[in-house]
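K.L.:
here is the input, now give the coordinates:
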Amino acid sequence: MQLKDQAAIVTGGASGLGAATARRLAAQGAKVAVCDLNAKLAESVAAEIGGIALVCDVADAAAAEAAVAQAAKAHGPARVLVNCAGIGVAKRVIGREGPMALADFDKVIKVNLIGSFNMLRLATTEMSKLEPLATGERGVVISTASIAAYDGQIGQAAYSASKGGIVAMTLPIARELAQFGIRVLTIAPGLFMTPLLAGLPQEAQDSLAAAIPFPRRLGQADEFASLALHMIDNPYLNGEVVRLDAALRMAPR
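P.N.:
As a prediction, the model looks like this:
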């Protein structure tokens, strides 16, 4: 799909992987809606790339419906949705104070898994009504999982479950939406230099990087964005989850 003048929505677009993807989409001529809970950062990124900022809790049905409607009003229905919004809570199932609070598990599932599905169901409904492009496609959805979906570490039960759900729903949704010419894909990143990891001491960053086979460093957000753009550009990629992890397989802890 050629991105020039096409409408796109990026959730979690105010920072990290989402911001990098929003910038790359805009650089290709897309009209980008930056969705995030952080209004100030979303407005900053949107102003930089000539897009619009939308404050949105992706796990809330009404908030997501409003955001998709606002994006469509400004740019027309989106042909591209990139789900980058997500959170992580590192807690053991049985901790020093007893069992993990169910609310902690619930919140991660709601934001990461339900939030991704929520945005997907709304955006693809609008995509299905668009005229097909010359390639026959009407749109592309890219969600963000994690290598924790495959080899999650101790303390990542909620996070791994949420990301594993994203992996598991990729193929069945791709099969269902094939009738509309909508492609559905997922990226499962490894250890990336996101704001969370960037805040760690250099020694801690170096320790994490040492476990990565090659290249022996943390991933850069622009490398995630580059893969997202390739997925959008390549019409034969569909129903696939791509690990972007430099061959990392995480140890139990």
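K.L.:
for the rest of this, base every contact and every neighbour count on C-alpha atoms.
P.N.:
OK.
K.L.:
what are the buried residues along stretch 243-253?
P.N.:
Neighbour-count burial for stretch 243-253, counted by 16 or more other Cα atoms under 10 Å, picks out R243, L244, D245, A246, L248, R249, M250.
K.L.:
would you map the helices across the stretch 151-253 of the chain?
P.N.:
Using DSSP state H, counting those that start in this stretch, the helices assigned to the stretch 151-253 of the chain run over residues 157-177, 195-198, 202-210, 221-233.
K.L.:
any idea how far the shortest one is from the chain center?
P.N.:
Translated: helix 195-198. 17 Å (Cα atoms, centre = their mean, to the nearest Å).
K.L.:
now swap in the last one and tell me
P.N.:
For helix 221-233, the distance from its own C-alpha centre to the chain's C-alpha centre is 11 Å (Cα atoms, centre = their mean).
K.L.:
what's that helix packed up against?
P.N.:
helix 16-27, strand 182-189 (3 or more Cα pairs under 8 Å, 6 or more residues apart in numbering; DSSP states H and E).
K.L.:
most packed of these?
P.N.:
strand 182-189 (a mean of 26; mean count of other Cα atoms under 10 Å).
K.L.:
any idea how far R121 is from the residue nearest the centre of the chain?
P.N.:
A centroid search over the chain (Cα atoms, centre = their mean) returns C84, at 2.4 Å, as the residue closest to the centre. According to Cα to Cα, to the nearest Å, C84 and R121 sit 15 Å apart.
K.L.:
one more: P201?
P.N.:
Note on P201: its distance to R121, by Cα to Cα, is 40 Å.
K.L.:
and those two? which has more neighbours close in?
P.N.:
R121 (12 against 9; other Cα atoms under 10 Å).
K.L.:
what are the contacting residues of stretch 89-97?
P.N.:
P99, M100, D104, V108, I154, G155, Q156, A157, A158, Y159 (Cα atoms under 8 Å, 6 or more residues apart in numbering).
K.L.:
rerun at 10 Å
P.N.:
Residues outside stretch 89-97 that contact it (Cα atoms under 10 Å, 6 or more residues apart in numbering): 98-102, 104-105, 107-108, 153-159.
K.L.:
the structure of the following sequence is requested for comparison with the preceding one:
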Amino acid sequence: MQIDGNVAIVTGGASGLGAATARHLAANGAKVGILDFDGAGAVRIAEEIGGVAAQVDVSDDAAVDAAITKIEQALGTPRIAVNCAGIGTAARIVGRDGKTSFDVFRKTLDVNLFGTYAVMTHAARRMMELASVEGERGVIVNTASVAFQDGQLGQAAYAASKGAIASMALPAAREFARAGIRVMTIAPGLFHTPMMESLPDDVTAQITSNIPHPARLGAPEEYALMAAQIVANPYLNGTTIRLDGATRLPPR
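P.N.:
Next comes the predicted model:
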């Protein structure tokens, strides 16, 4: 599917991978709607790229539907949806003091998994009503993490949420195949995002030493390029692509 002239929505578009994706899609001719919990950040990026912003908590199904309606009314029905919204959490299942972390687990799944599912659901429903163009009505790109396979100590909640996102790709792609909608997942490794930027230099150096090649953090623009390549390649469907410089996360 071509990017130029089509409407795209990007969740988590106020920063990091989402902002890079929104910029890349807009630079390639897409009309972009940005959904983010950070409303001011979403407006800032939208103004930069000539798009439309909607403040939303993606874990709220009704709010997601309303936010996509806002984008649809302003730009048209999206044919491209990229889910980058998410939270990174770290907590032991049972802490050293015996404290459990069910609240962390629930919150992580609410945002990462249920948020992705809600956006995919409401985007796909709208895409189904569009006319088919060369056999396609839409493309949905979800974001997992290499933690879905290499989850580290303290990442049970995060890994579970990202593993579920990866697992959804094939059944969702099979369900939407008749409508001409593709579903793919990107599993990023260690990327230069706001979360990583907050770490001390020595910690960042230790992390990057575990990345074979290129031996550096991934650039958000490289994630954006992967998302655009998925949109452009009609035979990519129903699977998860690791984007990680061949890294494998150690146990801790």
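K.L.:
fetch the TM-score of the aligned pair.
P.N.:
With the length set by TM-score structural alignment, normalised by the length of the second structure, the two chains reach a TM-score of 0.99; 252 aligned residues with a Cα RMSD of 0.7 Å.
K.L.:
related to what we said a few turns ago, need the helices and strands packed on helix 221-233 of the first structure in a markdown table (columns: distance to A145 of the first structure).
P.N.:
Formatted as a markdown table, those follow (distance: least, Cα to Cα, whole Å):
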| stretch | distance to A145 of the first structure |
| --- | --- |
| helix 16-27 | 12 |
| strand 182-189 | 5 |
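K.L.:
among those, which comes closest to R79 of the first structure?
P.N.:
R79 of the first structure sits nearest to strand 182-189 of all these, at 8.8 Å, using Cα to Cα.
K.L.:
what about stretch 97-115 of the first structure, start to end distance?
P.N.:
Across stretch 97-115 of the first structure, first to last residue, Cα to Cα, it's 29 Å.
K.L.:
go on, stretch 210-218 of the first structure?
P.N.:
Stretch 210-218 of the first structure: ends 9 Å apart by Cα to Cα.
K.L.:
distance from that stretch to the middle of the chain?
P.N.:
22 Å.
K.L.:
contacting residues around that stretch?
P.N.:
With Cα under 10 Å, 6+ apart as the criterion, stretch 210-218 of the first structure contacts 190-194, 197-198, 204-209, 219, 245-251.
K.L.:
okay, buried residues for it please.
P.N.:
Per 16+ other Cα under 10 Å, stretch 210-218 of the first structure contains these buried residues: A211, I212, R217, L218.
K.L.:
please apply the same query to stretch 133-144 of the first structure.
P.N.:
Residues E137, R138, G139, V140, V141, I142, S143, T144 are the ones in stretch 133-144 of the first structure that count as buried (16+ other Cα under 10 Å).
K.L.:
likewise for stretch 143-152 of the first structure?
P.N.:
Buried residues in stretch 143-152 of the first structure (16+ other Cα under 10 Å): S143, T144, A145, S146, I147, A148, A149, Y150, G152.
K.L.:
what lines up with T108 of the second structure in the first structure?
P.N.:
By TM-score structural alignment, T108 of the second structure lines up with V108 in the first structure.
K.L.:
tell me which residues touch K162 of the second structure, please.
P.N.:
Residues near K162 of the second structure by Cα under 10 Å, 6+ apart: 86, 108-109, 112-113, 142-149, 151, 168, 185, 187.
K.L.:
just L81 of the first structure next, same as before
P.N.:
7-11, 32-33, 119-120, 123-124, 127, 139-143, 184, 232.
K.L.:
and with 7 Å instead?
P.N.:
Contact analysis of L81 of the first structure by Cα atoms under 7 Å, 6 or more residues apart in numbering lists A8, I9, V10, V140, V141, I142.
K.L.:
hang on, the fourth one in a helix?
P.N.:
No. In this structure, V140 of the first structure is strand, not part of a helix, as judged by DSSP: H, G, I helix; E, B strand; the rest coil.
K.L.:
so which helix or strand takes in the residue in the second structure sticking out farthest from the centre?
P.N.:
Most distant from the centre of the second structure: D97, at 34.1 Å, with distances by Cα atoms, centre = their mean. D97 of the second structure belongs to no helix or strand when elements are defined using DSSP states H and E.
K.L.:
quick one: map it onto the first structure.
P.N.:
Under the alignment (TM-score structural alignment), D97 of the second structure maps onto E97.
K.L.:
what segments of the stretch 1-150 of the first structure are strands?
P.N.:
7-11, 31-36, 52-55, 80-83, 94-95, 98-99, 139-144 (DSSP state E, counting those that start in this stretch).
K.L.:
pipe the ones you listed into CSV and attach distance to A42 of the first structure per row.
P.N.:
Listed next are those as CSV, based on distance: least, Cα to Cα, whole Å:
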stretch, distance to A42 of the first structure
strand 7-11, 10
strand 31-36, 6
strand 52-55, 5
strand 80-83, 15
strand 94-95, 36
strand 98-99, 36
strand 139-144, 19
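K.L.:
okay, now I45 of the second structure: neighbour count?
P.N.:
Residues contacting I45 of the second structure under the criterion other Cα under 10 Å number 22.
K.L.:
where's the aligned residue in the first structure for it relative to Q156 of the first structure, distance?
P.N.:
Here I45 of the second structure is matched to V45 in the first structure, going by TM-score structural alignment. Relative to Q156 of the first structure, V45 of the first structure is positioned 30 Å away (Cα to Cα).
K.L.:
check A246 of the first structure too.
P.N.:
In terms of Cα to Cα, A246 of the first structure sits 21 Å off from Q156 of the first structure.
K.L.:
and for K40 of the first structure?
P.N.:
30 Å.
K.L.:
looking at the two, which one has more neighbours?
P.N.:
Q156 (21 against 13).
K.L.:
wait, what's in contact with that one?
P.N.:
Applying Cα under 7 Å, 6+ apart, the residues near Q156 of the first structure are A90, K91.
K.L.:
10 Å instead, please
P.N.:
G88, V89, A90, K91, R92, V93, F105, A148, A149, S162, R253.
K.L.:
what's the counterpart of Y150 of the first structure in the second structure?
P.N.:
By TM-score structural alignment, Y150 of the first structure lines up with Q149 in the second structure.
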